[in-house]
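# structure here, sequence nowhere to be found:
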């Protein structure tokens, strides 16, 4: 069996690679390594309640007390783990993956995702089949009933509520049938907004527009923003830790442009603050950080890594290109609800619409794509792309190729799906297109060649 923990926890298809036995084994290892008090929550996927039941049983059998947070956004579960002072926690979720998938995220003290070294240690125990320490003391189950309300209050308390309420914003909320449907509308209503809901019923089949808030899937959001003359549209992923934004004219903005705008808002309030981002994020982040005399750290892709680097460096914020934003004064984890509230705070302070605020940022042209790639071919692709690269090579995560004019491209394996991702960026649109076509074609050719050789064998 290959590596269990990917970029963000364990993912798989229940009954296939995410078996009941594996889920139970994870529970026993969590109890053995993290401690007596474990918080447990889950997203709205159809298989989440059953997998949660299996996890509860295994944790109780291993002697841990389970604090059952239940159905909630991942950041709300993380906050509940921190507020409860638990030794750690488990979230049953597959985030943005298709509905047939599910997964497991393991949290440590404070609701922070466990470190990569802890993942490796747990993985060895899970896969080793070595009998784990047994106990005659069975844990007890404790329902947690206030996680959503506590989360809403905490998010609202981390922005200037009075300033936002004076603006009486109109907001369209697209929860994508995910669990932010339970909290995001409440956050906006507490901030004095008029809310128009879209796909705000929790449904693990994600019938509205799927669990991934990519721009091409957000037509209903954009149409509703224009129809009701809203100030802002927001769209969340399946477990509610990421958000994408739509301006008042119906234009969807990329995760890193929206994140850079929020950075400008946060960093402008105090010079010298630290920020963490990944090698796949726009150079716009460098521009905004430098403009505000901040300090930027670029690391590998993964919310685990961003959180750990933020904690280590004392960074105020972190961001990813996919709409993940981390705000340390709230909690140093991806949090879609907190990010959306921060955007309202920024717009209220600037007293300008989102389209005008975005227009203050310089333009960087991007191309993004993905190709199906079996997991066992990913290392081959990375190795061969590196050999063919014609610029400065950075191998922090996959292969990032940088050029003297500031343009760049990156080829990296997905840590959650059998995919290779190809991004390019330049301030010249033709260059961004050329780099994207070059590296996409290279990756495509490598995969086809490797698969042809495999078929011959």
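Here it is on my side, so go on. Given the structure is predicted, the values throughout are model-derived calculations rather than measurements.

# only C-alpha atoms for contact and neighbour calcs from this point on.
Noted.

# I'd say residue 408 and residue 425 touch.
Yes: using C-alpha atoms under 8 Å, residue 408 makes contact with residue 425 at a distance of 5.5 Å.

# ok so residue 121 is a strand residue?
No: counting by DSSP: H, G, I helix; E, B strand; the rest coil, residue 121 is not found in a strand; it is helix.

# how many other residues sit next to it?
13 (other C-alpha atoms under 10 Å).

# and the gap between it and residue 83?
From residue 121 over to residue 83 the distance is 26 Å, taken as C-alpha to C-alpha, to the nearest Å.

# what about stretch 373-387, distance to the chain center?
Here stretch 373-387 shows a centroid-to-chain-centroid distance of 24 Å under the convention C-alpha atoms, centre = their mean, to the nearest Å.

# try stretch 417-424
Counting by C-alpha atoms, centre = their mean, stretch 417-424 is centred 16 Å from the centre of its parent chain.

# give me the contact list for it.
With contact meaning C-alpha atoms under 8 Å, 6 or more residues apart in numbering, stretch 417-424 is reached by 280, 366-375, 378, 407-414, 432-433, 435-436, 439-440.

# switch the cut-off to 7 Å
Here stretch 417-424 makes contact (C-alpha atoms under 7 Å, 6 or more residues apart in numbering) with 366-375, 408-414, 432, 435-436, 440.

# again with stretch 278-295
256, 260, 264, 267-268, 271-275, 296, 298-301, 320-321, 410.

# filter these down to the ones in strands?
In this view, the contacts of stretch 278-295 that belong to strands under DSSP state E are 274, 275, 296, 298, 299, 410.

# below is structure B, check it against A:
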């Protein structure tokens, strides 16, 4: 049996294996206990389109109702839309049924707290404390109510339009290709783009949960876009993951950009309007720091995970933040990774500067980033101590091990950590010198293999 992943990224596993009806009951009941403890009553429910989503959603709603919680079910809807809905409509919490970028056989419960942000490590412990408690069902006269309502979709679009120069975008009449991977971003993102005056060509647009490409929107999974862009003479292409919190861009020449450039472009636009602190995680490209420096803004790093970055954004009153996996967090719209907000910000950048994506990106320095993962069973802390001794580096141990140093006049950083979402170790590194980076990562992999 595979391992059930329990972290700030959700209760995540493979359906009918590590994720089953029993542990869905246990963790949903625990969430109901937490909601009751804070005096809450109303919960917003949403999901992505994967095939197990409807049955898990129905089960979760029934469990919550049994414990006296009223449920509004938004059905198939992006994760950031649920987060925005919890905040704007003053829900006491939310549950999103999605395994985000994981393959289709995975699913998860993601818990949202009042205010519309994910549970951090402390709050998650509070929920987990209820797992073993005996929580009694409510009598028939006090069970919760259930209502289907996806009107938060329009609220999300309205909030975005209120915070961008939409008339400037409309005048450009952009031709856009959208790949929402047959899931939650399909309808709402098309609606947003049309309100922005774009002509939209959809690929993988049917919202049936049968993913026709790899779930993670990376260049390796988007090889179908270059020929489409050239054929349609599109200005830009956008690709999302199944719950539409991540975004990847392809330029007008058919080049699928690194997911790291999504956040960089959004930061560039936002800081050109208002400088301020930027918060990113320990695994995000140094390009974001370079852009922040250009606008005399400070760039602060946090542990990996949306909840950690959002916590940093709030603490440092940041203007913008995010993660290098294509996750743009712009608190002016939504304090969550939000692909729709990212699309709006990037179209604003293109419209106001009257430049193409490639023209903007060519002015950025080139950093080589490598992202690798490997299976490992054993004591990782011992291996990290061994790795630490091999490099003359500045050390950060907040989230696994991050090393940063200079070699031959070139900066390099490496980050080794256990994944929050998969049973693997992630090794991410970046440098201006590709050879040094490659050799360093191979040395680390050799140490881990033992």
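Received, thanks. The structure presented is a predicted model; accordingly, all values stated were derived computationally and were not measured.

# among the contacts of stretch 417-424 of the first structure, which lie within strands?
366-372, 408-413.

# next, give me the two most distant ones among these.
Farthest pair in these (C-alpha to C-alpha) is 372 and 408. Separation: 22.2 Å.

# these two: who's more crowded?
residue 408 (25 against 13).

# OK, contacts around whatever residue of the second structure lines up with the more buried one?
Counting by TM-score structural alignment, residue 408 of the first structure lines up with residue 413 in the second structure. Shown in contact with residue 413 of the second structure (C-alpha under 7 Å, 6+ apart): 403, 404, 405, 429, 430, 431.

# which ones among these are found in helices?
With helices taken from DSSP state H, there is no overlap with the contacts of residue 413 of the second structure.

# could these go into a markdown table alongside neighbour count and distance to residue 336 of the second structure?
What follows is the contacts of residue 413 of the second structure, written out as a markdown table (neighbours: other C-alpha atoms under 10 Å; distance: C-alpha to C-alpha, whole Å):
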| residue | neighbour count | distance to residue 336 of the second structure |
| --- | --- | --- |
| 403 | 19 | 28 |
| 404 | 18 | 28 |
| 405 | 16 | 31 |
| 429 | 25 | 25 |
| 430 | 25 | 25 |
| 431 | 25 | 28 |
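
# could you report the separation of the aligned residue in the second structure for residue 71 of the first structure from residue 98 of the second structure?
Under the alignment (TM-score structural alignment), residue 71 of the first structure maps onto residue 76 of the second structure. As for residue 76 of the second structure, its distance to residue 98 of the second structure is 10 Å (criterion: C-alpha to C-alpha).

# ok, residue 55 of the second structure next?
Residue 55 of the second structure is 12 Å from residue 98 of the second structure, by C-alpha to C-alpha.

# what of residue 4 of the second structure?
For residue 4 of the second structure, the distance to residue 98 of the second structure - C-alpha to C-alpha - is 14 Å.

# and the two? which has more neighbours close in?
Shown here are residue 4 of the second structure and residue 98; by other C-alpha under 10 Å, residue 98 has more neighbours (30 against 20).

# right, and the more buried one touches residue 106 too?
No: in this structure residue 98 of the second structure lies outside contact range of residue 106 using C-alpha atoms under 7 Å: 8.3 Å.

# helix or strand: which one has the equivalent of residue 55 of the second structure over in the first structure?
Counting by TM-score structural alignment, residue 55 of the second structure lines up with residue 50 in the first structure. Per DSSP states H and E: residue 50 of the first structure is located in helix 48-61.

# list the buried residues for that helix?
48, 49, 51, 52, 54, 55, 56, 57, 58, 59, 60, 61 (16 or more other C-alpha atoms under 10 Å).

# I'd like these as TSV, with distance to residue 446 of the first structure appended.
Output for the buried residues of helix 48-61 of the first structure, formatted as TSV (distance: C-alpha to C-alpha, whole Å):
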residue	distance to residue 446 of the first structure
48	37
49	41
51	38
52	40
54	41
55	41
56	44
57	45
58	43
59	44
60	48
61	48
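
# state the pair within the residues you listed that is farthest apart.
48 and 61 (19.9 Å).

# I'd like the distance between residue 198 of the first structure and residue 149 of the first structure.
According to C-alpha to C-alpha, residue 198 of the first structure and residue 149 of the first structure sit 21 Å apart.

# quick one, which of the two is more surrounded?
residue 198 (20 against 14).
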